[in-house]
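Student: Predicted coordinates and the sequence they were generated for:
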Amino acid sequence: MSDPLKDKITTDLQKAKEEGQLRAERIREIVRDAVQASSSELKEGSSEIRTVVKNAVSIVIDNLKDKGGEIKEEITASLEGAIDAISRARRQAIAKSHQEVKQLQAQIDSDEKELQEQIDGVLAEVEKTEKERPSSRTQQAVQSAIDGLKDTEEVALMRKRYAQLQAQLAVLQANLSARYGERYEEVKKYLDDAKTWYEQAQPQAEATADQVKQKRAEFETKLGEAGTALAKKERQVKQLLRELWKSITDTDTDVSDTRR
């Protein structure tokens, strides 16, 4: 009896071998396509899907057992391909939800900006009116109250903290996306988001502590390395993303410490 999964993986592996393309990335693609075709009609999370994945990996091992040497990288690639296949539908749903969240966030940001503009307009009008009063004492009291309300230190810190958390979230999403097989465009989008939020979170004064400057430089270097590796589809991108995550969490702690 014919086994479609075995036939497809075996045929594609043999073709890749003949073409001199039997590398980890190609194995990953072969297993991903085969598992996706086999499990497309199965219910997510079912025992049948687990059987398909187990069989796919076994087929790869059987085809590579005569290769000689270490085949850990190939086995890892086959597992990644299988995970990519069975999680694709769920990732698409997550991506849709993420886009909806971004749209809501954009609307919230717009509403907050409009509210702040209204508040600033009201305060400006009060300030203008009170300047026309003959009593300088009243003018000073009103001006002092307005200055205190316009932009307190607590509000500024809260905004920077929010940007830090958004940058961390974007790096975390990039890690998860790379781990579970998202496309280049998805991971790059998260890295771009991380860069944008990170820049908003950084103190702009030239007198910034040397430790913070060093951590900022480290993060920017890791971000650049991860982006370059991603563009070249190099396998070490996952390691670089993990290092980027460690870098941004360390940076966040140091920056917060300087504000106390």
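Tutor: Thanks, I have it.
Student: Only C-alpha atoms from now on, for both contacts and neighbour counts.
Tutor: Noted.
Student: Give the helix, strand or coil label for residue 80.
Tutor: helix (DSSP: H, G, I helix; E, B strand; the rest coil).
Student: residues contacting it?
Tutor: 28, 32, 180, 181 (CA atoms under 8 Å, 6 or more residues apart in numbering).
Student: Need those in TSV (columns: neighbour count, secondary structure and distance to residue 252).
Tutor: Output for the contacts of residue 80, formatted as TSV (neighbours: other CA atoms under 10 Å; DSSP: H, G, I helix; E, B strand; the rest coil; distance: CA to CA, whole Å):
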residue	neighbour count	secondary structure	distance to residue 252
28	23	helix	36
32	27	helix	37
180	19	coil	26
181	21	coil	28
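Student: Excluding sequence neighbours, find me the nearest residue to residue 254.
Tutor: In this structure, residue 254 finds its nearest non-sequential neighbour in residue 212, 6.2 Å apart by CA to CA, 6 or more residues apart in numbering.
Student: for comparison:
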Amino acid sequence: MPNNIKEQIQTDLQQVKETGQLRTERIREIVKAAVSQVASEFKAGSTEIRTLVKDAVSAVIENLQDKGTEFQEDVTASIEGALEGVNNKRHMAIVETQAEVKRLQAQLDSEEEQLQQEVDGILVEIEETGKEKTADTKTVIESAVNNVKNSEEVALLKKRYAQLQAQLAIVRANLAARYGGRSEEVKDYLDEAKNWYEQARPQAEAVAIQVEQKRSQLENKLSEAGTTIAKKERQVKQTLRELLLATADLFKEKEPAEQQKDHVHK
């Protein structure tokens, strides 16, 4: 089949054209299936792989170049399908690795929770010892314990960690959608992003109106992305791209006043 991939793709395209069901998504599937089958015979990154991709895309161009305005979308779909077919095995390995990362993340979260519970227990015991002291000493101990409990550094670290995890999950959703991930895989990443985002979200009363509006927009985009998974491939990718940009805009830090002044002067 390696020498006949163009013929195979052209035959498949012609069959679909005759049924009147030739759509961008179908073109992508045809090219992906053909390339995936042949690519398994070659070593990753080899010259044969590159030739295979070029032949697959050329088959679509030669067969559909008379479609006019839809031609560019068809060529894009053929390129995406070819790349997905080539990287199918690698993507499956990535999925397995991500599953292991999730397992380790859950284990890490559990261990951190246990550590936090142990620390909280120690702080409670320290407070108990203060009850037998003088009023002033008791006040000092309670104040010291509260300072440890309400450490701004700890709160900020937890918030930033959750933000980064949310962004990372959205990045993975984008990569999965772009390089052959199943709809269930993309949705899992979006659910993961939503969970982390909720952990990073501060109380509404502590957030400026403008920031809260951006958060509301992000929530809407998360919901929108979840509901478009089963729709057109192009629409899903566009929604995920918008979600990625919205998240980056929401979580980015404001520049220090001095740096802003420097930009003004420049």
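Tutor: In hand now; what should we look at? This structure is a prediction, so every number in the text was calculated from the model and none was measured.
Student: so what's the residue nearest to residue 254 of structure 1 up against?
Tutor: By CA under 8 Å, 6+ apart, the neighbours of residue 212 of structure 1 are 251, 254, 255.
Student: if you set the cut-off to 10 Å instead, what comes out?
Tutor: 202, 203, 218, 250, 251, 252, 253, 254, 255, 256, 257, 258 (CA atoms under 10 Å, 6 or more residues apart in numbering).
Student: what's the closest of the residues you listed to residue 63 of structure 1?
Tutor: Residue 63 of structure 1 has its nearest neighbour among the contacts of residue 212 of structure 1 in residue 218, at 43.1 Å by CA to CA.
Student: Next, count neighbours for that closest one.
Tutor: Neighbours of residue 218 of structure 1 under the rule other CA atoms under 10 Å: 17.
Student: In which helix or strand does it reside?
Tutor: Assessed by DSSP states H and E, residue 218 of structure 1 sits inside helix 210-231.
Student: once aligned to structure 2, how far is that helix on average?
Tutor: When structure 2 is overlaid, helix 210-231 of structure 1 sits 1.4 Å from its aligned residues on average, using mean CA distance after the TM-score superposition for structure 1.
Student: I'd like the next helix or strand past that helix.
Tutor: Once helix 210-231 of structure 1 ends, the next helix or strand along the chain (criterion: DSSP H and E) is helix 237-258.
Student: Show me what that next one is packed against.
Tutor: helix 153-179, helix 184-201, helix 210-231 (3 or more CA pairs under 10 Å, 6 or more residues apart in numbering; DSSP states H and E).
Student: which residues are in contact with stretch 40-49 of structure 2?
Tutor: 2, 35, 38-39, 50, 52, 54-55, 82-83, 85-90.
Student: Give me the buried positions along it.
Tutor: 48, 49 (16 or more other CA atoms under 10 Å).
Student: Now do the same contact list for the residue positioned nearest the centre of structure 2.
Tutor: With distances taken as CA atoms, centre = their mean, the residue of structure 2 nearest its centroid is residue 170 (2.3 Å). For residue 170 of structure 2, the contacting residues are 164, 176, 186, 189-194, 222, 240-241, 243-245, 247, by CA under 10 Å, 6+ apart.
Student: Drop anything exposed from these.
Tutor: Buried among the contacts of residue 170 of structure 2 by 16+ other CA under 10 Å: 164, 176, 186, 189-194, 222, 240-241, 243-244, 247.
Student: just those residues now: which is nearest residue 118 of structure 2?
Tutor: Closest to residue 118 of structure 2, out of all of these and judged by CA to CA, is residue 164, at 26.2 Å.
Student: Help me confirm that that closest one comes into contact with residue 250.
Tutor: No. Using CA atoms under 10 Å, residue 164 of structure 2 makes no contact with residue 250, being 11.7 Å away.
Student: How about the residue mapped onto residue 32 of structure 2 from structure 1, nearest residue that isn't a chain neighbour?
Tutor: Aligning on TM-score structural alignment places residue 32 of structure 2 opposite residue 32 in structure 1. In this structure, residue 32 of structure 1 finds its nearest non-sequential neighbour in residue 81, 4.2 Å apart by CA to CA, 6+ apart.
Student: so stretch 174-183 of structure 2 matches what in structure 1?
Tutor: With TM-score structural alignment as the criterion, stretch 174-183 of structure 2 aligns to 175-184.
Student: Now do the buried residues in the matching stretch.
Tutor: Result for stretch 175-184 of structure 1 [16+ other CA under 10 Å]: buried residues 175, 177, 178, 180, 181, 182.
Student: what do you get for stretch 232-242 of structure 2?
Tutor: Applying 16+ other CA under 10 Å to stretch 232-242 of structure 2 flags 233, 236, 237, 239, 240, 241, 242 as buried.
Student: can you check stretch 220-228 of structure 1 too?
Tutor: 220, 222, 223, 224, 225, 226, 227.
Student: CSV for those, including distance to residue 148 of structure 1?
Tutor: Below are those laid out as CSV (distance: CA to CA, whole Å):
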residue, distance to residue 148 of structure 1
220, 35
222, 40
223, 38
224, 40
225, 43
226, 43
227, 43
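Student: What is the nearest of those to residue 120 of structure 1?
Tutor: residue 220 (35.1 Å).
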